[in-house]
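Peer 1: no FASTA, just this:
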């Protein structure tokens, strides 16, 4: 991306540097807006989401670390998660999250591609260590965007059982990924 390094800008933003924030907005907003628009499907919604996302970036810049993550990857994750949260809040019956899930960035470097594939294999390996129903419930919750209520109905279990099942599954995934 042209201009100043995004990681440097994020570091400056963590020190409340407004000029760095303006530069980051100029450099990153087109891509982040595209992510929002693709997920939300409506220009007005995407514009509102983008504004919220930059507020979050301002507030969370101090949490960014360069431990193998690209600055744009960090920004895109914030945009993606916020947009999916907004989509879940609206939960229109005519929109399927599968339509917006694939957010691959065509401009990834070979190193980023290799890292993502490696991480994907690690996640797949850890998902296989879960009981099949639990792994399926995790995918339904975090990929399909189903609510706890929807999952409890689908798997025919009480709501609190589903919450516990997902929480325990995520703990096991985290332990596996940290090993």
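Peer 2: Looks like it arrived, so ask away. Here the structure is a predicted model, which is why all the values come from computation and not from measurement.

Peer 1: please count neighbours and contacts with C-alpha atoms only from this point.
Peer 2: OK.

Peer 1: how about the contacts made by residue 78?
Peer 2: 53, 56, 57 (Cα atoms under 8 Å, 6 or more residues apart in numbering).

Peer 1: quick one: residues contacting the first one.
Peer 2: Think residue 53. 78, 79, 82.

Peer 1: list the buried residues of whichever strand or helix holds it.
Peer 2: Secondary structure from DSSP states H and E places residue 53 in helix 43-60. Within helix 43-60, the residues scored as buried using 16 or more other Cα atoms under 10 Å are 45, 46, 47, 49, 50, 53, 54, 57, 58.

Peer 1: picking that back up, can you tell me which of the contacts of residue 78 is nearest residue 19?
Peer 2: residue 57 (14.1 Å; Cα to Cα).

Peer 1: ok, that closest one - contacts?
Peer 2: Under the criterion of Cα under 8 Å, 6+ apart, the contact list for residue 57 reads 75, 78.

Peer 1: tabulate the contacts of residue 78 (CSV), appending distance to residue 161.
Peer 2: CSV is the format used below for the contacts of residue 78 (distance: Cα to Cα, whole Å):
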residue, distance to residue 161
53, 33
56, 32
57, 35
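
Peer 1: pasting the second one now:
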């Protein structure tokens, strides 16, 4: 895992210098996973492919923004892909036309109201409480898989367990979380 991180870091550093071969190598190493992230969020193959192209344009133009002290290269790449897909989802929403809207509607905060925020915070606490019931390595694996986007193979390598064991860990952890959350 550390070898892959150092390789990705080196490729990103070379992309900053406009090394086209490094960019191609970075694409080869990371495109499948980044495509999976965009496809999972957008649920449309053609749109995910378009966003993936945008992601690599952003990486080419903004590779100098990667800070190795802040995040792993894989986490940074995943975040670029996730943010691009989320931007695309937001762009899907029809834009509100200001014609015909009164001043109160134009000034209204589009975010969730106090009641919705309280519910979200409550749900977040419930999830954290349920996560604490999992063994710490299982909880960390769930976070890495479903929040950071690590693959089963990456997690199996990280925890030095067979791939099928990692799949079982995650499956059982999700079942336990579902049971806890529905209780």
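Peer 2: All right, it came through fine. Only a predicted model underlies this, so the values are computations on that prediction, with no experimental measurement involved.

Peer 1: TM value for the aligned chains?
Peer 2: Remark: TM-score between the superposed chains equals 0.52 [TM-score structural alignment, normalised by the length of structure 1]; 101 aligned residues with a Cα RMSD of 2.2 Å.

Peer 1: now the next helix or strand after the helix holding residue 53 of structure 1: which residue numbers in structure 2?
Peer 2: Helices and strands here follow DSSP H and E; after helix 43-60 of structure 1, the next one along the chain is helix 71-90. Aligned using TM-score structural alignment, helix 71-90 of structure 1 spans residues 73-92 in structure 2.

Peer 1: then stretch 167-174 of structure 1?
Peer 2: Under TM-score structural alignment, there's no match for stretch 167-174 of structure 1.

Peer 1: post-alignment, the helix holding residue 53 of structure 1 versus structure 2, mean distance?
Peer 2: Superposed on structure 2, helix 43-60 of structure 1 shows a mean distance of 0.2 Å to its aligned residues (mean Cα distance after the TM-score superposition for structure 1).

Peer 1: where does that helix end up in structure 2?
Peer 2: Under TM-score structural alignment, the match for helix 43-60 of structure 1 is residues 45-62.

Peer 1: tell me the one among the contacts of residue 78 of structure 1 nearest to residue 170 of structure 1.
Peer 2: residue 56 (24.4 Å).

Peer 1: wait, what's in contact with that closest one?
Peer 2: Applying Cα under 8 Å, 6+ apart, we find residue 56 of structure 1 in contact with residue 78.

Peer 1: likewise residue 31 of structure 2?
Peer 2: residue 52.

Peer 1: how much space separates the closest residue in space to residue 66 of structure 2 that isn't next to it in sequence from residue 150 of structure 2?
Peer 2: Leaving aside its sequence neighbours, residue 66 of structure 2 sits nearest to residue 76 (Cα to Cα, 6 or more residues apart in numbering; 6.9 Å). Per Cα to Cα, to the nearest Å, residue 76 of structure 2 is found 12 Å from residue 150 of structure 2.

Peer 1: could you do residue 11 of structure 2 as well?
Peer 2: 19 Å.

Peer 1: do the same with residue 64 of structure 2
Peer 2: 23 Å.

Peer 1: those two: which is more packed in?
Peer 2: residue 150 (18 against 14; other Cα atoms under 10 Å).

Peer 1: where does the residue mapped onto the more buried one from structure 1 land in three-state SS?
Peer 2: Applying TM-score structural alignment, one finds that residue 150 of structure 2 aligns to residue 105 in structure 1. At residue 105 of structure 1 the chain is in coil, as set by DSSP: H, G, I helix; E, B strand; the rest coil.

Peer 1: and for the one 3 residues further on?
Peer 2: Using three-state DSSP, the secondary structure recorded for residue 108 of structure 1 is coil.

Peer 1: could you measure from it over to residue 26 of structure 1?
Peer 2: 20 Å.

Peer 1: contact partners for residue 165 of structure 1?
Peer 2: Neighbouring residues of residue 165 of structure 1 by Cα under 8 Å, 6+ apart: residue 134.
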